[in-house]
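no sequence for this one, just the structure:
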């Protein structure tokens, strides 16, 4: 026996495998407890769209203080497709029904188009759009417009309240991901039992994570979209972590170890990689808090809860279920006593080939990534609006009718709030009217208390146009002091600008902390810096692909997108934080095995080949599963979900192919022993956290493989 005490992870794996039914029972108890607490004390998901740092928020708050706006609104578009003028009586009856709805403060007089076949009714509410009675709830509006639709008129809903309903998430991503993941795992592991195990563990972890998110919603505003993102990430990493452990367990079984000892050693080695990989994901998610928006805080915390649950499930349930699975986890060929193939795995042969001529391979892969990343220089971001929805969506129909009948700028008006005491209302109207980018200026409206004048202007272009941000900025400089440019269009412009600036803060934090963690893990200077650079390259390339598909329209029809559009402002930061953590997962998995081999052999090039041989199938299978999961989400109707799903799928594809299979072996072969260089002073300064576990020598009576 070794005189060294067993590691905590070794003891955890051995205990879980020795008492599998206790572990299963404990998990049932934990899930039942968390679910009960969530049911009793949890709260519904809700958004908080107030952004104190946005300048337009000041004008919104001012309107609310005077009770004349700043709350939820909706547009009811009535259109006669035959081109006949609308009947005044029917529009009047519709107005009366809208006024009777709960929380409705006012309904504007109908604004008729020039030919009279279209009318806009603006419904103002007395609560913010995030109020539980209003958020995503269009049923009252649909009930009010139904009689008008029955007369043969077309009635569509637009504005910020109907926009919150968006496209329903049908759960296609999870279903498609689970089905294809099962097929990939059967091929990778050669065992139906082994294939089902990672999926079952990921689902168990997600069940606990979902309940935990419900409890989180009782303490803060959690966006209804947050559980979807948490499920997307949790399902992917949960399967990855479980697959890594199961693969190492099966390797140990083939060496002749008992199921208990095989599980203990799998958790002691690969389990340590799981812990460190999960930590890097959590660090990346915590970087979302630096974005400055409450919504991102909720996204980060919700996804972190899911990651913690699935990682804990992998470390405890895998050894327990592997013990119960026994020899059924082995491929059928091995169970039947047939000789195994002894040829070197394809990934090992590939790594050796790249290692023989590393420079050309490194330059070629680098060139491909840079070409794919080039479109990012033209990236334009804007919060998703109705113009991006599918053509049959009512908000998109309303948007298109308004743009055709009244002009594109009517979909993105700009509101200017002016204190009447300043006596500059006429100057504001004159300044707006003199700007060539303004198509129309409505007469100033004075609030009932006489303290504010409200002026509404409509640009000559739609809100997603790249000129919108410049227009908002120029108006703020040109208008007199005291005038506040506000409304949803300036508000979205402020958010987009804020997020572009904050993206670099998030990147600096996530990259800096991740590099420090990898330096501690692998006792190296160059390995973490190289890993960060490669991750940034693959993520930039994914951004570039998104720009080409959505902004330039290349192949967008394959995703059911019928027009070019900017990328959602919410997407770059969210996508970066998630992808950087996931990419570091694969980096930790691969480098852990390479370093184990290097410390044992001292061979820098051979360790890369052998490390990639040992983990290549796991990483490839895990990446394929994640790609399927993310592409499943790209099939959803909501365009933000499409962008996020496609971007993450592309990034994972590039990471698993060009980065892990080409750049990593090529650069590590070029650097040789320098990969593991660490100055003595820095070695003394950094805390020691060993990735490669010291494996305990098992008792003699456990040497024989048992089939329990």
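Cool, the structure landed. None of these values were measured; they are calculated from a predicted model.

can we go C-alpha only for contacts and neighbour counts from here?
Fine.

Residue 422: neighbouring residues, count only.
13 (other CA atoms under 10 Å).

what residues are up against it?
Contacts here follow CA atoms under 8 Å, 6 or more residues apart in numbering; on that basis residue 422 touches residue 482.

how far away is it from residue 241?
Taken as CA to CA, to the nearest Å, the spacing of residue 422 relative to residue 241 amounts to 64 Å.

just residue 387 next, same as before
Going from residue 387 to residue 241 by CA to CA gives 40 Å.

Repeat that for residue 229.
Counting by CA to CA, the separation of residue 229 from residue 241 is 18 Å.

Comparison target below:
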């Protein structure tokens, strides 16, 4: 591979205009694809096939009114006093105007909703009074009906006796008397028939009254159950100064365009002229269309300063930045072009941008630094570009592939959004590698000798040669002398002079920093993690202060009622299940929100005591699932959890479950990779142990700041809570890849020095001297780029930027440049021990292209080993 890259470097140098044109055409094509096919990203995190996602999909089909995206608009009086009548009318008019927007399904009027809640008690009392009056009237009328019925029955008995007397008179031959009696009987019978008809009418009215009383009692019972269910639910705060409207979109949240979100804000903001303040929840104001903000530029600016200080010229310093920019445009542009066909979260292009900038600068820097060193050692320009690409470029390829593999392995947990995220970042890193290996040597041809400052040439005592020309004999002597005068690094001498103290202090430092990691709790961000001055945070805080934290993150529970129930039976079961849910710990209230058209599915809104990312809310979700079987046994109703809060908790649980497997894959890959590179048993174990130590310390720092709130004022963490759920797995993958980068560039020099005959302890110092300067600069650059994202406009990115910055800082400076040299110095020759049978079967990967240079190609004729050992890495 080194020979192939050597030829590629020379070819790129020689045909630089062709490579520049090819990359320009590629960038134009990517830009066109981005313009034609890109779509908005989303913060919709789902787990296909999970219970919560399955129920949500079913909910969209059976209860479409509950399936659209939703948000909240918070209204608050400027005075802090209760809403005046004029302010109430202004809110109602604003709600009506919002309801006229065709992309909104509904917007609730908070005062109307609160009036219904407040009036329910009065309505219940009035209804109860009416029922009592009706019951009293029925109870009073019943004796009268019974008395009338008894009187009619007695009259009918008397009529029967009189009829018998008339029959007896007929039998005695007293016909006229009998007829007279029958005439009287006929009149009495007509009176009885009329009385019975009247009694039947009265009985019918009484029966209707009884039926109406039963219906009224059932309606009253239903109203009482609803009142109990909504107890604690409010739409206007108790002090009357804050109110909120529920906004329901026609489409899912990720399908709502930025323009539609803005129209909602513009429409509602008109009310501010009436003295009412308006705040919008995160779901309404969230705009993930912008990737790069001003804070990210600060990190790039710091990287530029480091490059200028290290390379000495603006031309040389600008080259790694330009290469990183090309790689980012190509990688992130391709990623964004795919958003039209692949649902992608906003964090995917942001992670790709973050990594693309960092590795793009570093990978080009490694090749440029090697090229500069070789020029000062007397190598001709084109040859140097080829050798730098074949040696340091070979190491860049090998190291970059480890990053790509680690990122692509994010598909292991089986979460589509995480797989897309990993592949997007891996693709951008691959672009950075491609740019470093092709476009960097091409630009080395454009820049020529200007890659070194006049001061650098003068200090080396060399006159810059013309392109394709060899150094003059006197300059060759100066170059050889410059090569021999490599300056030792004081830090390398210090850590190897006191290796035991160095190891103990390093382990104590990282071990102490890792302590908070034991309290790690993960979740997805909510409005409480937004910037303090943002409307999303203001809405979140006002809702929590006025209505309880749980209003910000209701848990959606779906109940499946048995088939064949009457309306009364279905209602009884609905409220019975609500009562059981209300009795759970950490529950404020439970509201049966809606029912499917077929009556078989009931949607409950469970308002927890804490916010959506609170530990109590997470416990509540697990408790509901644990108790689902018992509830079904007792009621026959199957329940399941869905909604954003439930899905977020499911995502977090799934990611945490995947971390041990993913970490095992990464550690296994690390051991195999380092075994191949260093042909040693102990070096891979030490390097991997160091990675785990820096990883634990990074987790500890993240927990202390973002979960515990330490130094929150510095890092703008005003509402500490659960750590971003996919941060741990991203940190593992990315930090592993970057740690292996520095391990290879730093320790491979130590191994080469040892292989070339140096004392094993002196080899550690020699290797450190050769590589520490460029590794230090590369690490500072990478830390700066990552740190620039700590105050990114997308708050979800902030803890990732911090974690990667602190992770690289600790791994590069504490592990790779402090602990590793000290341990290798202590081990001496045994550090490079490997069983002979294992050494024979391992392929020689020659990561740094040690066999690339032959004596004829070396400027001083010393051959490959000495050239590699003396050239800067």
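Arrived safely. Everything numeric in this text was worked out from a predicted model, so none of it was measured.

returning to what we had before: okay, residue 229 and residue 241 of the first structure: which has more neighbours?
It is residue 241, of residue 229 of the first structure and residue 241, that has more neighbours when counted by other CA under 10 Å, with 31 against 22.

what do we get in the first structure for residue 424 of the second structure?
Under the alignment (TM-score structural alignment), residue 424 of the second structure pairs with residue 302 of the first structure.

For that match, what is the enclosing helix or strand?
Taking DSSP states H and E as the definition, one finds residue 302 of the first structure inside helix 294-325.

what's the following helix or strand after that helix?
Tracing the chain past helix 294-325 of the first structure, the next element assigned as helix or strand by DSSP H and E is helix 332-335.

Can you name every helix or strand that the helix or strand following that next one contacts?
The first helix or strand that comes after helix 332-335 of the first structure along the chain, using DSSP H and E, is helix 346-356. The helices and strands touching helix 346-356 of the first structure, judged by 3 or more CA pairs under 8 Å, 6 or more residues apart in numbering; DSSP states H and E, are helix 604-634, helix 664-671.

As JSON lines, those helices with distance to residue 525 of the first structure and mean neighbour count would be great.
Listed next are these as JSON lines, based on distance: least, CA to CA, whole Å; neighbours: other CA atoms under 10 Å:
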{"stretch": "helix 604-634", "distance to residue 525 of the first structure": "16", "mean neighbour count": "24"}
{"stretch": "helix 664-671", "distance to residue 525 of the first structure": "12", "mean neighbour count": "23"}
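
Please name the residues that touch the counterpart of residue 645 of the second structure in the first structure.
Applying TM-score structural alignment, one finds that residue 645 of the second structure aligns to residue 489 in the first structure. Applying CA under 8 Å, 6+ apart, one finds that residue 489 of the first structure lies in contact with 412-414, 463.

which of these are the two that sit furthest away from each other?
414 and 463 (9.7 Å; CA to CA).

How far off centre is stretch 651-658 of the second structure?
12 Å (CA atoms, centre = their mean, to the nearest Å).

with the first structure superposed, average distance for that stretch?
Mean deviation of stretch 651-658 of the second structure relative to the first structure after superposition (mean CA distance after the TM-score superposition for the first structure): 1.3 Å.

I'd like to check what contacts that stretch. Which residues are they?
Contacts for stretch 651-658 of the second structure (CA under 8 Å, 6+ apart): 45-47, 412-413, 522-524, 725-726, 729.

Please repeat the previous calculation with a cut-off of 7 Å.
Defining contact as CA atoms under 7 Å, 6 or more residues apart in numbering, one finds that stretch 651-658 of the second structure is touched by 46-47, 413, 522-523, 725-726.

ok, which stretches of the second structure are strands?
Along the second structure, the stretches classed as strands by DSSP state E are 70-77, 104-107, 242-249, 276-280, 522-523, 555-560, 587-595, 601-608, 638-642, 723-724.

so the last one matches what in the first structure?
Under the alignment (TM-score structural alignment), strand 723-724 of the second structure falls on residues 567-568 in the first structure.

how far out from the middle of the chain is the matching stretch?
From the chain centre to the centre of stretch 567-568 of the first structure is a distance of 13 Å (CA atoms, centre = their mean).

And the contacts of that stretch?
With CA under 7 Å, 6+ apart as the test, stretch 567-568 of the first structure has contacts from 380-384, 550-551, 640.

With neighbour count as added columns, please give these in JSON lines.
Conversion of the contacts of stretch 567-568 of the first structure to JSON lines gives the following (neighbours: other CA atoms under 10 Å):
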{"residue": "380", "neighbour count": "18"}
{"residue": "381", "neighbour count": "23"}
{"residue": "382", "neighbour count": "26"}
{"residue": "383", "neighbour count": "19"}
{"residue": "384", "neighbour count": "21"}
{"residue": "550", "neighbour count": "24"}
{"residue": "551", "neighbour count": "21"}
{"residue": "640", "neighbour count": "21"}
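
Residue 309 of the first structure: which of the residues you listed is nearest?
residue 640 (26.1 Å).

Contact partners for the equivalent of the closest one over in the second structure?
For residue 640 of the first structure, the aligned residue in the second structure is residue 796 (criterion: TM-score structural alignment). Under the criterion of CA under 7 Å, 6+ apart, the contact partners of residue 796 of the second structure comprise residue 525.

Equivalent analysis for the one 3 residues further on, please.
Residues touching residue 799 of the second structure, when contacts are defined by CA under 7 Å, 6+ apart, comprise residue 790.

What of residue 194 of the first structure?
Contacts for residue 194 of the first structure were tallied using CA under 7 Å, 6+ apart; they are residue 329.

again, only using 10 Å
Contacts for residue 194 of the first structure (CA atoms under 10 Å, 6 or more residues apart in numbering) come out as 182, 185-186, 188, 243, 246-247, 250, 321-322, 325, 327-331.

And for residue 342 of the first structure?
Neighbouring residues of residue 342 of the first structure by CA under 10 Å, 6+ apart: there are none.

can you check residue 315 of the second structure too?
308, 447, 450-453.

when you align them, which residue in the first structure goes with it?
Looking across to the first structure (by TM-score structural alignment), residue 315 of the second structure lines up with residue 193.

With residue 613 of the second structure instead?
Matched across to the first structure, residue 613 of the second structure falls on residue 464, judged by TM-score structural alignment.
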